[in-house]
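Colleague: Need coordinates for the below:
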Amino acid sequence: MPPEHWQGTLWLAADFAILHGAAGVTATHAHYAHQLMLSTGAPFTAELDGSVHTAQRLLVASLRPHAILTAPAPMLTIYAEPQRLPASALLAALDGMAPPGAHSPVSLDGLASALLAQPRQALPDPRLQRALEQVDALLSGKVSAAAVAEAAHLSLSQLERLFSAKLGLPVRQLVLWRRLRLAIRGILLGNTLTHAAHGAGFADAAHFSRTMRSLFGVRADRSLRQLTVKLID
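Modeller: You can find the predicted model right below:
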């Protein structure tokens, strides 16, 4: 079985990431980010919503169950925050890039610039912005739903309805996703798994590892250490 880890370069921006290199197999999982997978070499095989696809390009929208079954060639994978970049923006950013099957190098600089140039979606309600800012301010410790609701000038029930209706996740799951993003960033920047987990508000490294496995289908200790990171302002 191919290894369960990623190898290559990860370009990390505030609301998207580009992974270029070898992709390991994954268990079935579903995460909040939109994901676009592209191979300019041999096709990869992935499962999406229970159906198997052998392709050189596959778009996986937010929260759709999927798994990588085989990935014989290096791949380009884009992840994007759905409240900022719609799935269509990932496809639009590839316009002008080397088409699948051309066997020509993908310009990561060009792709990063194209993604940065895509119009960002505004949050549909200013109360959401206040709520998310409060979530991020509290991530290193306990995130109190009451404190988030107070910052957004909402009741708890209103907060839950707003998150579910506009972001597609209940408050608790959105907090978990943002904790995971923060912990992954910490590890990629050189922190230990334990330090990164605690800094993102996880109870311990095991809790972070379980979350990584659930949302990305891979083990944190095997999947992140082989990556070279470039931060995009």
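Colleague: alpha carbons only for contacts and neighbour counts from here, please
Modeller: Fine.
Colleague: and residue 37, which of the three is it?
Modeller: Of the three states, residue 37 takes strand according to DSSP: H, G, I helix; E, B strand; the rest coil.
Colleague: measure the residue lying closest to it once chain neighbours are set aside to residue 220 for me?
Modeller: Using C-alpha to C-alpha, 6 or more residues apart in numbering and skipping residues adjacent in sequence, the residue nearest residue 37 is residue 77, 4.5 Å away. According to C-alpha to C-alpha, to the nearest Å, residue 77 and residue 220 sit 18 Å apart.
Colleague: Next, the second sequence, to be compared with the first:
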Amino acid sequence: MQHRIQIDPGWLTIAAPITETDLHQHTCWQLVLGHDWQLLLDDQALTGSYVIALAPGVMHALRLSQGVVILLEQQSAVGRWLKQQSAGKSRFSLGCDPALSPDGFRRWIEQQSQTHEVAMDAQISQLLTQLDGCLVADCIKPSQWRAAQVAQQLGWSESHFLHRFKQSMGVPWRPYLKWRRLQCALLALQRGQSATEAAHAAGFSDSAHLSRTFRQQFGLTIRQALRQFL
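Modeller: Predicted structure coming up:
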């Protein structure tokens, strides 16, 4: 079966229909492109066939008959551009063709956000590069990523590291690391590993821990995700 999920540094793209999810929220920006999508928010239900951007931390449920969901990290150039475009709103529409392919949309939005590239803290940037290594090889064992150990490697106190990381990334270290571990688990599942194997590879205590975290982040069980887009 052709995989319909792609993970790149700062991006997670799901190109597949999605049955209605449970209520959940992300630390990332979420973009929905396609036709006949439905979003259930705290205050109302939305339907449409345009491109909608949803800010980090917004509780929602989603149903998508045909289209693409993209999750973008806040510190990326696109994430910074989306924050500016939102003008403080929790959701807004983007003026582009909802029928664009994932690659076509990526080219469009990267062109829009070119001026939002910023120089990141050099040591935080180096840390992200190390984490990105998990996307092309076996996941680095998570015991190396405890805040105290990372701070020691950087020559900082733990409190200084946590402050610098949140300042640079817009999200605290612990939820960000959880997000990156989920990406490692997704890649393991995509390679055909079991939930238990994926949990171990990504640093979750067991498959139940992975399952709970997965459902909180995506609003789907692992079994549903395997059936729909993995």
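Colleague: Quick check: TM-score for this pair?
Modeller: Here the TM-score for the pair of chains, by TM-score structural alignment, normalised by the length of the second structure, is 0.75; 210 aligned residues with a C-alpha RMSD of 3.1 Å.
Colleague: follow-up on the earlier one: please say which position in the second structure the residue nearest to residue 37 of the first structure maps to.
Modeller: When the second structure is aligned by TM-score structural alignment, the residue opposite residue 77 of the first structure is residue 69.
Colleague: Kindly report the same for residue 171 of the first structure.
Modeller: So, by TM-score structural alignment, residue 171 of the first structure is matched to residue 173.
Colleague: wouldn't its match be in contact with residue 167 here?
Modeller: No. Between residue 173 of the second structure and residue 167 there is no contact under C-alpha atoms under 8 Å: 10.3 Å.
Colleague: How far does stretch 57-64 of the first structure sit from its chain's centre?
Modeller: The chain centre lies 11 Å from the centre of stretch 57-64 of the first structure; the measure is C-alpha atoms, centre = their mean, to the nearest Å.
Colleague: Let me see the ranges of the helices in the second structure.
Modeller: Secondary structure of the second structure, counting by DSSP state H: helices at 77-86, 102-112, 122-132, 147-154, 158-169, 173-190, 195-202, 207-218, 222-228.
Colleague: Among residue 173 and residue 167 of the second structure, which residue is more densely surrounded?
Modeller: Between residue 173 of the second structure and residue 167, counting by other C-alpha atoms under 10 Å, residue 173 is the more crowded of the two (19 against 13).
Colleague: quick one: the more buried one from residue 59 of the second structure, how far?
Modeller: Between residue 173 of the second structure and residue 59 of the second structure the computed distance is 21 Å (C-alpha to C-alpha).
Colleague: Over to residue 145 of the second structure?
Modeller: In this view, residue 145 of the second structure and residue 59 of the second structure are 28 Å apart by C-alpha to C-alpha.
Colleague: Then residue 20 of the second structure?
Modeller: Distance, residue 20 of the second structure to residue 59 of the second structure, by C-alpha to C-alpha: 14 Å.
Colleague: So which residue is dead centre in the second structure?
Modeller: Geometric centre of the second structure, nearest residue: residue 71, 4.3 Å, by C-alpha atoms, centre = their mean.
Colleague: Would you mind measuring from it to residue 107 of the second structure?
Modeller: Shown here: residue 71 of the second structure relative to residue 107 of the second structure, a distance of 15 Å by C-alpha to C-alpha.
Colleague: again, but for residue 193 of the second structure
Modeller: Separation of residue 193 of the second structure from residue 107 of the second structure (C-alpha to C-alpha): 32 Å.
Colleague: These two: which has the busier surroundings?
Modeller: Each of residue 193 of the second structure and residue 107 has its neighbours counted (other C-alpha under 10 Å); residue 193 has more, 15 against 11.
Colleague: and the equivalent of that one over in the first structure, what is it in contact with?
Modeller: Counting by TM-score structural alignment, residue 193 of the second structure lines up with residue 191 in the first structure. If a contact means C-alpha atoms under 8 Å, 6 or more residues apart in numbering, then residue 191 of the first structure has no contacts.
Colleague: and with 10 Å instead?
Modeller: By C-alpha atoms under 10 Å, 6 or more residues apart in numbering, the contact list for residue 191 of the first structure reads 183, 184, 185, 197, 199.
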